[in-house]
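Asks: Quick one: sequence and predicted model below, then my questions.
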Amino acid sequence: MLYSFIIPYLRVQKGKVIFLLLSIILGVALTVFNPQVVRYFIDTATKGGSWNALLVAAGIFTLTTIVLQLNQILSVYLGDSVGWKATNLLKQKLLQLIMKRDVAYINEHSSGEMLERVEADCNNLFTLLSHFCFQVLSNMLLLIGVITMFYVENWLMGTVILVFSIVTLWLLIASRGVVFKYSLKEREESTKYHGFMEERINGATDIHTNGAGNYVMKKFYNLHDSLFKASRNSWVAGRVTVWGTSVILIALGYVITFSVSVYLYNQNEISIGTVFLFFLYTELIFKPLEQITYQLQYLHGASASISRIMKLMDNSTLVSTKDSAELSLDSPIHNVRFEDVDFSYDSNTNVLKGISFSIAQGNVLGLVGRSGSGKSTIIRLLCKMYSPTRGKIELNGVNITSIDEQALLNKIAYVTQHVQLFQGTIRENITYFDESYSDQELTEVIRSLGIGSWYERLPNGLDTKIGNSGDGLSAGESQLLAFIRIFLRQPDIVLLDEYSSRIDPMTEQLLETALDKLLENRIGIVIAHRLKTVLKTDQIIVLDKGSIVEHGNTQALMQDPQTVFHKMLQSGMEEPV
């Protein structure tokens, strides 16, 4: 699973990977060659060879060592470059997948947890790619090269070292499975810890003002304790199994090399230089084995991270896009139709039951009902955040499942009561950091919405800076920015989900003016509690427990004292009677 997972991210860097492989091969060849020079030097010296021969051998050894070091630097550079490129590509893919998740999945996972998976888990993968995979390849080639040289020098020593190497690799690989479950547990505890920290830091003001500090600190201590124990167990398991096994095997390897070398030397089959050569080659065998042992710790963490990344890449929670590549919605949307739509998160609970209605261009539909009646779910189905359990949703008579998702979202603007703003300027927030808009275009849109007076009060106009989540703006001003965003896009459908529930009186009139302009000649669906907003709609649907209990012309329902909607108005738009 490991290599099949990372190969696609290496294939796009074919050139660098090839150069890296050539660098690895060169490094292995020079590493295997150098002990031969040392053996020649020792044998020549013991036999009384000339100084010139010794100087030449020393020069070759020095030159080879320098080239080997330079080549190692190149290998590290290429390995890091390939690793970062592959990791960044994976991060992009994961972020795109998160953006396509259905709402149920998003609600089940904190933003801190998602950040941990995209950032920390992917960084573990970088370590795996840049410091493990290519080193394992280099070490395996070195192992094969050294064993081959053992056979060239003496078949008995070659056979003994081959058997020893196979047993050693098998034992080290077998020890990996013992540590994996501890590494996975460590990553899970890390996710909980960082998710908790991210959410509590964002909510620091509410926590402080509501006196929840003691609870947060107690929870922090518990999570930190769990993370410490999981990390300790993972470290101990790695040291006891992998590291402990390797130490024993290395000691055994030296004993075997020494014993066989003494036997062969006494039989006059090898020289003293060859004995030293065997020890150098044995050390070269232990070097890759030691590195593999050390890097197995990264492999455990990376394997756990890949397991979690694979879960994130599971398509089961993606918004359905089957047959979505057929239509691109080139023409304007002039009609939205729900036909007998059911929806449920699971088989036990129906959130929507038999929802049917139609709305044409230039009309506004109001959705009212108590909390949990299914109002927001209708809007989210229209945005393909969910897929209907039964029935169909049509735009211009075409089933929404047959429409390209991005083309659909380009036609729809969705505004909630909590507008997402980013740290930056007013310009950056209303254009989503798109630099193609000129100042004149933006100010014309602002004034066309009737909110020029508000814009004139901004201290630095479009360059006015705001903090994270709109710090420095009121809730109503945040909604104004959302309306400007919509007007820049010129969508065919405008969806407003209780947008007025947090509006302050100072900006309410500005919003009402902007809303009239925004909904002009468009399809509008509004979820609202305020009377003024409901009066702007052309038709009303009253929902209760996922079903339509009333549907009709807004004015007609208002004037009929027997209707549920009329009684809601009398009770302050809170709940149907």
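Replies: Sure, I can see it.
Asks: make it CA atoms for all contacts and neighbour counts henceforth
Replies: OK.
Asks: Please report the distance of the residue nearest to the spatial centre of the chain from S261.
Replies: Centroid-nearest residue in the chain, with CA atoms, centre = their mean: V118, separated by 3.0 Å. The spacing between V118 and S261, counted by CA to CA, to the nearest Å, is 52 Å.
Asks: Confirm for me that R530 is in contact with S571.
Replies: No - using CA atoms under 8 Å, R530 is not in contact with S571, being 11.7 Å away.
Asks: These two - which one has more neighbours?
Replies: R530 (16 against 12; other CA atoms under 10 Å).
Asks: tell me the contacts of that one?
Replies: Counting by CA atoms under 8 Å, 6 or more residues apart in numbering, R530 touches 500-501, 573.
Asks: Next: I98.
Replies: I98 touches 106, 312, counting by CA under 8 Å, 6+ apart.
Asks: just how off-centre is the helix or strand hosting it within its chain?
Replies: Using DSSP states H and E, the element containing I98 is helix 51-99. Distance, stretch centre to chain centre, for helix 51-99: 28 Å (CA atoms, centre = their mean, to the nearest Å).
Asks: just stretch 441-453 next, same as before
Replies: 37 Å.
Asks: ok, now stretch 379-398?
Replies: On CA atoms, centre = their mean, the centre of stretch 379-398 falls 27 Å from that of its chain.
Asks: Neighbours of N202, how many?
Replies: Using other CA under 10 Å, the number of residues around N202 comes to 12.
Asks: what about it, distance to E477?
Replies: Distance, N202 to E477, using CA to CA: 21 Å.
Asks: Tell me where the stretch 351-500 of the chain has strands.
Replies: For the stretch 351-500 of the chain, the strands defined by DSSP state E, counting those that start in this stretch occupy 352-360, 364-368, 390-395, 398-399, 412-416, 424-425, 465-466, 493-497.
Asks: tell me what the second one is packed against?
Replies: In terms of contacts (3 or more CA pairs under 8 Å, 6 or more residues apart in numbering; DSSP states H and E), strand 364-368 is packed against strand 523-527, strand 539-544.
Asks: and the angle for that strand with strand 493-497?
Replies: For strand 364-368 against strand 493-497, the angle by axes from the mean of the first three to the mean of the last three CA atoms, to 10 degrees is 20 degrees.
Asks: Next up, a structure to set beside the first:
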Amino acid sequence: MNTFLSTYWSFCWIYLRPYRWKALFLLLLLLSSIGLQILNPLILRWFIDDVSTYQPFSLLLHTALLFVVIALGEQVVSMLENYQAADLAWLTTNELRTDVMRHCLSLDLDFYQAHTPGEMIERIDGDVNLLSQFFSRFLMAVIANVLFLLGIVAVIWVIDWRIGLSLGLYMLFVLFILVRMGPLAIPFWTASRQASADLFGFLEERLSGTEEVRAFGSASYLLSRLFPLIQRSLHAERRGTLVSVLLWGTSSLLFTLGTAMILGVGAGLFRAGVLTLGVVFLLFTYAQQVAQPLMEITRHLGSFQQAAAGMNRLFTLLRTQPTLTDGSGTQLATRRPGAPAVEFRDVSFSYMGGEPALQNLSFTVAPGQVLGVLGQTGSGKTTLAKLVFRLYDPQHGCISIDGVDIRNERLAGLRASIGFVTQQVQIFHATVRENATMFDSSITDTALLAALRDLGLWEWYQRLPDGLDTMLTAAGDALSAGEAQLLALTRIFLSQPSLIVLDEATARVDPATEGLIERALDRLLHDRTVILIAHRLSTVRRADMLLVLQNGRMREYGTRASLESNPQSHFAHLLRTNDEEVHA
């Protein structure tokens, strides 16, 4: 409890501080609402006593009109307060959602191997939504309700200190019970949020593979896997709800007993001639109104239970730090312009402590050279590309650019200087312009259109209904596999990197499209250092150097000409057997 509250205060300070004037205005509205709620029963008390003592009709009329005006004012203040609270909730939680998303984008790829996209969506959006109302209103609502209760006790104390004291002790007892019971549901709601995240992760993964599920008739099996997740989510939600209902039932019982106590005391004092009928009505009304702030506190405790579960999960996520540390960038900042040299020096790497993907790998790519990397599936080719782009760091050895360890370079600067094209091209639900420029608004339409023309996408562009403003879907339905690869090459062409890594960029295209891509590569690779990862021999025809991998180790390394002319080399054997697919 104390840990959560201390963290909550720090979050309030961070995310409410930019909107402190809105928060103060919301607090003012809450205080105004409190004053009006306390004042209106007093007016009714005066009205009842005036009627009982046969006061003039004009006085009764004025009292009634005052009651109506105050009641209308209370409704107006309530509407403004609700609007302001919702506005503040969205502003603050959107800031939090942005920070969580920014943090997630900085995490290592290993993290995303352990967490599904559906689970991450549930954390970034679902858990933050749980915090929205609670996050912006909890502090002010608690202050307002406490002040409201104190105001009621003060008014009743003035009328009769014995009743005021009794009511104050009763409210302290109820609050003590509710605060003690509040944390009971936190573990249950934490389990419920995790079960919901697991369910969303399963749905996202399976729905993204709908075509394969239908093709292989796996729907029945997936539904059988879905049922236990739904059942687990149901049971977790039910347990959390039952504990929360127990809190609500306990508070309702306490409110009923409190109202009965106030009515009993008021009736006795009225019969003894100590209190008037109007005062008895006032006591009854305040007894009913006491229930409202106490119920409000109970509701916030219910929100607190769910928000604590969501916040605990968010804290766990935010405490997860990337293992890739940003370098100073001071050495590579002064590196000479032009194509760089790349060196692997005794590099070994394994994924998440598993079997080695690369072992004791050493080679050099001179400035402006094209290195072709061959090997069967699983030999470590893609791992090599990811290490160059520093998506991972090797557990042993060093990768350097122009003699400087890439771990000393700033990640943003390093990746901006490297063009990385994979076999699987990511298309975003955005316009053609945004997909081609990767949301870089500094690239002009003139430069973009010139790149589309130079790289063989002009005919495709001319078929687009809205030109560069045509919306593409995340599934890339408007693009063939070859056009998607050409669009990926366009991204590289526009960013003008000095080092390019191509990971089997022509592996999934037909020969005609491969010809377009090869012509695009002729323009793209000129005067640049290139690491060309290939699955087919035809892809490495432009290579100056060849590296053949087998089970993460170097099998052959040398110039393409020397390996081709050496009858003992594995590369020459592949050429002699006309084995287009590499089976190292």
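Replies: Received the coordinates, thanks. For clarity, every value in this text was computed on a predicted model and none was experimentally measured.
Asks: rewinding a little: give me the mean deviation of the following helix or strand past the helix holding I98 of structure 1 from structure 2.
Replies: Counting by DSSP H and E, the element after helix 51-99 of structure 1 in chain order, helix or strand, is helix 103-108. Taken over the aligned residues, the distance from helix 103-108 of structure 1 to structure 2 averages 1.5 Å (mean CA distance after the TM-score superposition for structure 1).
Asks: what are the ranges of the helices in the stretch 401-550 of structure 2?
Replies: Counting by DSSP state H, counting those that start in this stretch, the stretch 401-550 of structure 2 has these helices, from start to end: 411-416, 432-437, 445-454, 458-462, 481-495, 511-524.
Asks: Where in structure 1 does the fifth one fall?
Replies: The counterpart of helix 481-495 of structure 2 in structure 1, using TM-score structural alignment, spans residues 475-489.
Asks: Need the residues that contact that stretch.
Replies: Here stretch 475-489 of structure 1 has contacts from 410, 413, 415, 417, 419, 421, 426, 429-431, 445-446, 449, 470, 499-500, 502-504, 507-508, 511, 514-515, 518, using CA under 8 Å, 6+ apart.
Asks: So what's the gap between it and the chain middle?
Replies: Counting by CA atoms, centre = their mean, stretch 475-489 of structure 1 comes out at 29 Å from the chain centroid.
Asks: Mean distance between it and structure 2 after superposition?
Replies: Compared with structure 2 after fitting, stretch 475-489 of structure 1 deviates on average by 0.8 Å (mean CA distance after the TM-score superposition for structure 1).
Asks: circling back to that earlier point, can I get the strands of the stretch 351-500 of structure 1 in a markdown table with mean neighbour count and distance to S438 of structure 1?
Replies: Compiled in a markdown table, these are given as follows (neighbours: other CA atoms under 10 Å; distance: least, CA to CA, whole Å):
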| stretch | mean neighbour count | distance to S438 of structure 1 |
| --- | --- | --- |
| strand 352-360 | 18 | 34 |
| strand 364-368 | 26 | 32 |
| strand 390-395 | 19 | 33 |
| strand 398-399 | 14 | 37 |
| strand 412-416 | 20 | 22 |
| strand 424-425 | 16 | 14 |
| strand 465-466 | 18 | 18 |
| strand 493-497 | 23 | 24 |
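Asks: Quick one, which of the ones you listed gets closest to W155 of structure 1.
Replies: strand 424-425 (71.0 Å; CA to CA).
Asks: distance from that closest one to structure 2 after superposition?
Replies: Comparison of strand 424-425 of structure 1 with structure 2 after fitting gives an average deviation of 4.7 Å (mean CA distance after the TM-score superposition for structure 1).
Asks: what does that strand rub up against?
Replies: Outside strand 424-425 of structure 1, the residues that touch it by CA under 8 Å, 6+ apart are 462-467.
Asks: Can you give me the neighbour number for M157 of structure 1?
Replies: Around M157 of structure 1 there are 20 residues (other CA under 10 Å).
Asks: In structure 2, what residue corresponds to it?
Replies: Under the alignment (TM-score structural alignment), M157 of structure 1 pairs with I163 of structure 2.
Asks: Isn't that match up against W157?
Replies: Yes - assessed by CA under 8 Å, I163 of structure 2 is found in contact with W157 at 6.7 Å.
Asks: Tell me the secondary structure at the match of M157 of structure 1.
Replies: helix (DSSP: H, G, I helix; E, B strand; the rest coil).
Asks: Please apply the same query to G329 of structure 2.
Replies: coil.
Asks: looking at it, it is touching I406, isn't it?
Replies: No - the criterion here is CA under 8 Å, and G329 of structure 2 misses it with I406 at 9.0 Å.
Asks: what's the counterpart of R102 of structure 2 in structure 1?
Replies: Aligning on TM-score structural alignment places R102 of structure 2 opposite Q96 in structure 1.
Asks: got the residue ranges for the strands in the stretch 201-350 of structure 1?
Replies: So, for the stretch 201-350 of structure 1 - with DSSP E, counting those that start in this stretch - the strands run 335-343.
Asks: hang on, the earlier thing: how much does the helix holding I98 of structure 1 stray from structure 2?
Replies: Here the mean offset of helix 51-99 of structure 1 against structure 2 after fitting is 1.6 Å, by mean CA distance after the TM-score superposition for structure 1.
Asks: Just give the nearest non-adjacent residue to the aligned residue in structure 1 for A543 of structure 2, would you?
Replies: Here A543 of structure 2 is matched to T537 in structure 1, going by TM-score structural alignment. Once flanking residues are discounted, T537 of structure 1 sits nearest to V364: 4.8 Å by CA to CA, 6 or more residues apart in numbering.
Asks: Show the contacting residues for the one you found.
Replies: 519, 523-526, 536-539.
Asks: which of those also appear as contacts in structure 2?
Replies: Mapped onto structure 2 and checked by both residues aligned by TM-score structural alignment, their matches' CA atoms under 8 Å, those keep the contacts 523-526, 536-539.
Asks: what would the residues you listed look like in CSV with distance to I359 of structure 1?
Replies: Below are the kept ones among the contacts of V364 of structure 1 laid out as CSV (distance: CA to CA, whole Å):
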residue, distance to I359 of structure 1
I523, 7
G524, 8
I525, 9
V526, 12
K536, 15
T537, 11
D538, 10
Q539, 9
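Asks: Any of those residues buried? List them.
Replies: Among the kept ones among the contacts of V364 of structure 1, those classed as buried by 16 or more other CA atoms under 10 Å are 523-526, 536-539.
Asks: Would you point out the most distant pair within those?
Replies: I523 and K536 (12.8 Å).
Asks: Chain neighbours aside, what residue packs nearest to the counterpart of L249 of structure 1 in structure 2?
Replies: Superposed on structure 2 with TM-score structural alignment, L249 of structure 1 falls opposite L254. Spatial nearest neighbour of L254 of structure 2, chain neighbours left out: V174 (6.9 Å); criterion: CA to CA, 6+ apart.
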